[in-house]
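**Q** Model the following, please.
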Amino acid sequence: MLDHIRLYALLASAILISLSLFTTFSRRHHKKYPPGPRRLPFIGNLLDMPSKDGWITYKKWSEESGSDVVHADVLGSHIIILNSAKAANELLDKRSSIYSDRYDCFISFSARLMGFHFNHVFLPYGDQWRRQRRAFHAHFDATTSKAYRPLEMQAVQRLLRNLISSPDNFSQHLRLMTGQIILSIAYGINVQSEGDPYVGAAERVLEGFSLASSSRLALLLDMVPWLVYMPSWFPGAGFKEEARKWLPAVDRAIGIPHAEVQEALAAGKAPPSVTATMISQLGENPTKEDIWVTKAVPGSIYIAGSDTTLSSLSTFFLAMILYPEVQRKAQAEVDSVTCGSRLPDFSDFDELPYVNAILKEVLRWHPVTPLGVAHRVMEDDVYEGHFIPVGSTVMPNVWSIMRDPVIFPESDRFLPERWLVTDPPPFPEVAFGYGRRICQGRFMARESLWAGIANVLATFDILPVKDNLPKEVYTSGIISFVVFIYFHT
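**A** Below is the predicted model:
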């Protein structure tokens, strides 16, 4: 019986592939797609797709083709990469009404298999996404985010104490800081130590998230989305079994703190938090959807906030080691404002232009999501004479945009001075996404990052380990992290 099922599955797969390829080749003869690598029969650009550092490969495609928009066809799936600010702004911002969907195969994997269906970042464009977006905006707009400054400063001060006691563990201390900020804001949880169970639960969830969002896996599902519906024994679908292992961790991570806030509210003992506020505002007869949003929004904060801020802070540490002259200049500015007698706080923000420039340069030099989070176009479209078919996966190459030599001369250098000229480039907002899909936690993220940078500069010299320098190496997932690999100078 099992052999028959497998045979039917293989036949169904062959039919699906044939239909997809027939449709693709039929349309190809009638439409002019953006330029890209030469396609092979049947498999298209399957062999051209990078397994790591895709942002570098896609930028090279643009340079070779002379176009800021390039196209790849992988087994019938269209992938459009935007390698310039002009193209990304035109399509993802100005035409956001048709470029704000998410590609279904990634959602199928992360949401249905691993339990990330609560995260509005990956929800398809529609009513549920709009509800969560409105709720998120109510708690994280530019004004409301300022209410979280005391919590951010508390976490930063703990970071400083931990760095003093064990500087070698700075990566763990940075993760604790970001976890403390997120958990206190989302649930009112007072993180106690690096062994805190809530931080541990968050780390396990983020491990699963890294698996779900790895560029290789997401690309596989874009190429052959029907793998999501195949049994785990089917060739290429083994990821499903691995994904299911993370489901309990995700359920516990967002379910337990939410339930504890509910209990604390009932007992009149709940500390202030986004969850407590949202539950208190439900009214007497909330719908299931209303209750779900009170769970989904804090859960999204959990996922969207911790790793992104951690990535940027790690890039800051790397830059300070590789560019000691920048560090010395920033420390002198901080000392001139605080006189070395206190720590900087948010009241010093306008008095520290060089520190502010470092924050911008951190976001530019290596963006947290170098390929953004891919959009899905909901209608056929045309850009500068090139056809973009409905359903295409559209990727903004944020890394390439941030290294445009016309806008950012000497773009490979970490150069805060580029933001202090008379006519500086625009704030690197694209680091947080585009259009209706822009990160709504960006105001809180900026302030957390600024507080960490300013206070570390005020307190420490960031130096390499003896005579070793870290190499500028980053991971290739949707969230990219610096890998502190050392080599002898």
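**Q** CA only for contacts and neighbour counts going forward, please
**A** Fine.
**Q** Can you report how many residues neighbour Ile182?
**A** Other residues lying near Ile182 total 28 when counted by other CA atoms under 10 Å.
**Q** Please give the structure of this sequence too, so both can be compared:
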Amino acid sequence: MLPLTNSTWLDLCLAGVAVYLVKQVFIKKNPVSYPPGPPGWPLVGNVTDMPRIKPWLTFTEWGKKYGDISHVEVLGQHIIVLNSVKTGMEMLDKKSNMYSDRPVLPMCGELVGWNLSLGLLPYGDRFRWYRKNIHRIIGSRAAMDVYNPIEEIETHRFLKCVLTKPDQLQAHVRHTAGAIILRISHGYEVKENNDPFINLADHAMNQLSRSSAPGAFMVDIMPFLARVPEWFPGAGFKRLAREWYETREQMVTAPYKFVKDQIAAGIAPMSFTSNLLEGRTLSAEEDNMAMWSSASLYAGGADTTVSAIYSFFLAMTLFPDAQKKAQAEIDVVVGPDRLPSFADRESLPYTEALAKEVLRWNTVVPTAIPHRVTEDDIHDGYYIPKGSLVIPNISFMLNNPRTYTNPSQFNPERFLAKDGQELELDPRTICFGFGRRHRLTTQSSDSLAFDCIGLHLADASVWISTAMSLAVFDISKAIENGVEITPELDPSSGSISHPKPFKCSIKPRSAKAIALIQQDANY
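**A** From the prediction side, this is the model:
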């Protein structure tokens, strides 16, 4: 077989454009117009308009200019951007039967190999198998209660680490999030320092975030590029994908093998994975589904809570008044002789509101993974063609002044009843996405049911970290050479966004606080 030359590849690209043009000639006439959006170019459409870094900022500008629904087209691929909670709920929740599919993401899904993870799966038997098993373990607050001791003990260990080395806050947050999810997903107790599974998750989740960010790689816009060889000019993404594939493969298989080895030795502790495997004979397909559902749980809890808890420390550094109010509440309800626990949660409404505000103030998932439309639709007078990608701009939704008063301010009171004023929208309804995969519904005034399977875990982790940290630490701006350092809010690009690393001062509130931190924290 003759090797493909650069001119051959150019011919193939031109052939692809020709096929696209032929399709345009014979395409049916739209029943109504597309939503408004930036004007495109002939042939390539809006290929130059698609942002590759922090896409939510560009999407916000489109919202201001074109309204709640905007539209672009890139080489025949229609992309719909949503900039309001109302539109997101009307389309992705109420019409979830046609808006909850996932697109094929060539970079993240096919090349890096995350296509079998829960977040990228289309609806089908495999998706339902994952969901059923994961929902049984962490799908409700009641189901999560059995893991409360793990959350409390690992967060207590986190306090010890912060007390000893406060300048390594980000590493402590990541270590603790990994410790919690690995205990739940695989029954694995992490090493105190330099744990291999924590490091693996750190690399893999960073790569997952980068590979799934909207517009980050042209191969997601022009899928035929997935077939070009690594040596082809501009195909550097293929080398990245090969490296990231290896990391992803290790993250999925290594913890799963650990559980199988533990079961064979008769020493496996209770975990999501051991529950799927022990006492059962699985087919090859079931074994693969068990491995991937475990990996999906592991991946889902390994990075989102890291972003949220690090955001909490940034918020407390910048907004000391909110910190003092929460500490005053904790001092009255819990007192100085013990650490807060989940049993105190209902008695700490301001602390609860503060944890909600953390999720709103600095968005963990700014745009979410795109949805794919499975049928033609007309919404609000606009034509949404089958196959369109729908991207909710969650970052703007959580900072929209029409929804949240003074959104740049960190204000937990917006979620507390006061003088008959209506509460502002609970950010947990949208902060991790929309649709049948992600919906939060209200069962009663006191019971929230999250349809996003990982949201109860994230919600619990953020709350217990908030309550315990505020009980024993004062968090403030760092001072260097007599100058107070004010950190900036500068979230990273990627599908999971993290605050820019910052400096702060973390000091124990009292001698009693030190004693509480230094108590044993063992299983």
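**Q** How alike are these chains, TM-score-wise?
**A** The TM-score (TM-score structural alignment, normalised by the length of structure 1) is 0.94; 481 aligned residues with a CA RMSD of 2.0 Å.
**Q** What span of structure 1 is the lengthiest helix in structure 2 aligned with?
**A** Ranked by residue count, the top helix of structure 2 under DSSP state H comes out as helix 236-265. Aligned by TM-score structural alignment, helix 236-265 of structure 2 corresponds to residues 238-267 of structure 1.
**Q** which of the residues in that stretch are buried?
**A** 239-240, 243, 246-247, 249-250, 253-254, 257-258, 261-262, 265 (16 or more other CA atoms under 10 Å).
**Q** Same check on stretch 163-175 of structure 1?
**A** Buried residues in stretch 163-175 of structure 1, defined by neighbour count with 16+ other CA under 10 Å: 163, 170-171, 173-175.
**Q** now that stretch, how far from the centre of its chain.
**A** Averaging C-alpha positions (CA atoms, centre = their mean, to the nearest Å) puts stretch 163-175 of structure 1 23 Å from its chain's average.
**Q** And stretch 178-186 of structure 1, by the same measure?
**A** On CA atoms, centre = their mean, the centre of stretch 178-186 of structure 1 falls 17 Å from that of its chain.
**Q** tell me the secondary structure for the nearest residue to Ser184 of structure 1 once chain neighbours are set aside?
**A** Spatial nearest neighbour of Ser184 of structure 1, excluding adjacent residues (CA to CA, 6 or more residues apart in numbering): Asn190 at 6.0 Å. Per DSSP: H, G, I helix; E, B strand; the rest coil, the secondary structure class of Asn190 of structure 1 is coil.
**Q** How many residues are close by Asn190 of structure 1?
**A** Residue neighbour count, defined by other CA under 10 Å, stands at 14 for Asn190 of structure 1.
**Q** longest helix anywhere in structure 1?
**A** Determined from DSSP H, the single longest helix within structure 1 is helix 288-322.
**Q** Aligned to Ser110 of structure 1, what sits in structure 2?
**A** Under TM-score structural alignment, Ser110 of structure 1 pairs with Cys108 in structure 2.
**Q** That match touches Ser117, doesn't it?
**A** No: judged on CA atoms under 8 Å, Cys108 of structure 2 makes no contact with Ser117 at a distance of 10.5 Å.
**Q** Which one of these two is surrounded by more residues?
**A** When neighbours are counted by other CA under 10 Å, Cys108 of structure 2 and Ser117 differ, and Cys108 comes out ahead with 25 against 22.
**Q** ok, now how distant is the more buried one from Ala235 of structure 2?
**A** In this structure, Cys108 of structure 2 and Ala235 of structure 2 are 15 Å apart, going by CA to CA, to the nearest Å.
**Q** And for His438 of structure 2?
**A** Relative to Ala235 of structure 2, and taking CA to CA, His438 of structure 2 is found at 35 Å.
**Q** higher neighbour count, the two?
**A** Neighbours per residue, other CA under 10 Å: of His438 of structure 2 and Ala235, the larger number sits with His438, 22 against 17.
**Q** Okay, and the closest residue to that one other than its chain neighbours sits in which element?
**A** Excluding the flanking residues, the one nearest His438 of structure 2 by CA to CA, 6+ apart is Cys452, at 3.9 Å. For Cys452 of structure 2, there is no helix or strand it lies in under DSSP states H and E.
**Q** how about Cys452 of structure 2, what does it touch?
**A** By CA atoms under 8 Å, 6 or more residues apart in numbering, the contact set of Cys452 of structure 2 is 139, 432, 437-440.
**Q** Let's see if you can find the most crowded of the residues you listed.
**A** Phe432 (25 neighbours).
**Q** So that residue is in contact with His438, correct?
**A** Yes: counting by CA under 8 Å, Phe432 of structure 2 touches His438, with 6.7 Å between them.
**Q** the helices in the stretch 401-523 of structure 2, which residues?
**A** Remark: helices assigned in the stretch 401-523 of structure 2 by DSSP state H, counting those that start in this stretch are 455-472, 511-518.
**Q** Deepest in the core, which of the ones you listed is it.
**A** helix 455-472 (a mean of 24; mean count of other CA atoms under 10 Å).
**Q** Skip the chain neighbours and tell me the closest residue to Pro257 of structure 1.
**A** Nearest non-adjacent residue to Pro257 of structure 1 (CA to CA, 6+ apart): Tyr187, at 6.6 Å.
**Q** do Phe316 of structure 1 as well
**A** Using CA to CA, 6+ apart, the nearest residue to Phe316 of structure 1 is Val362, at 6.0 Å.
**Q** and what of Phe473 of structure 2?
**A** In space, and not counting its chain neighbours, Phe473 of structure 2 is closest to Pro508: 4.5 Å by CA to CA, 6+ apart.
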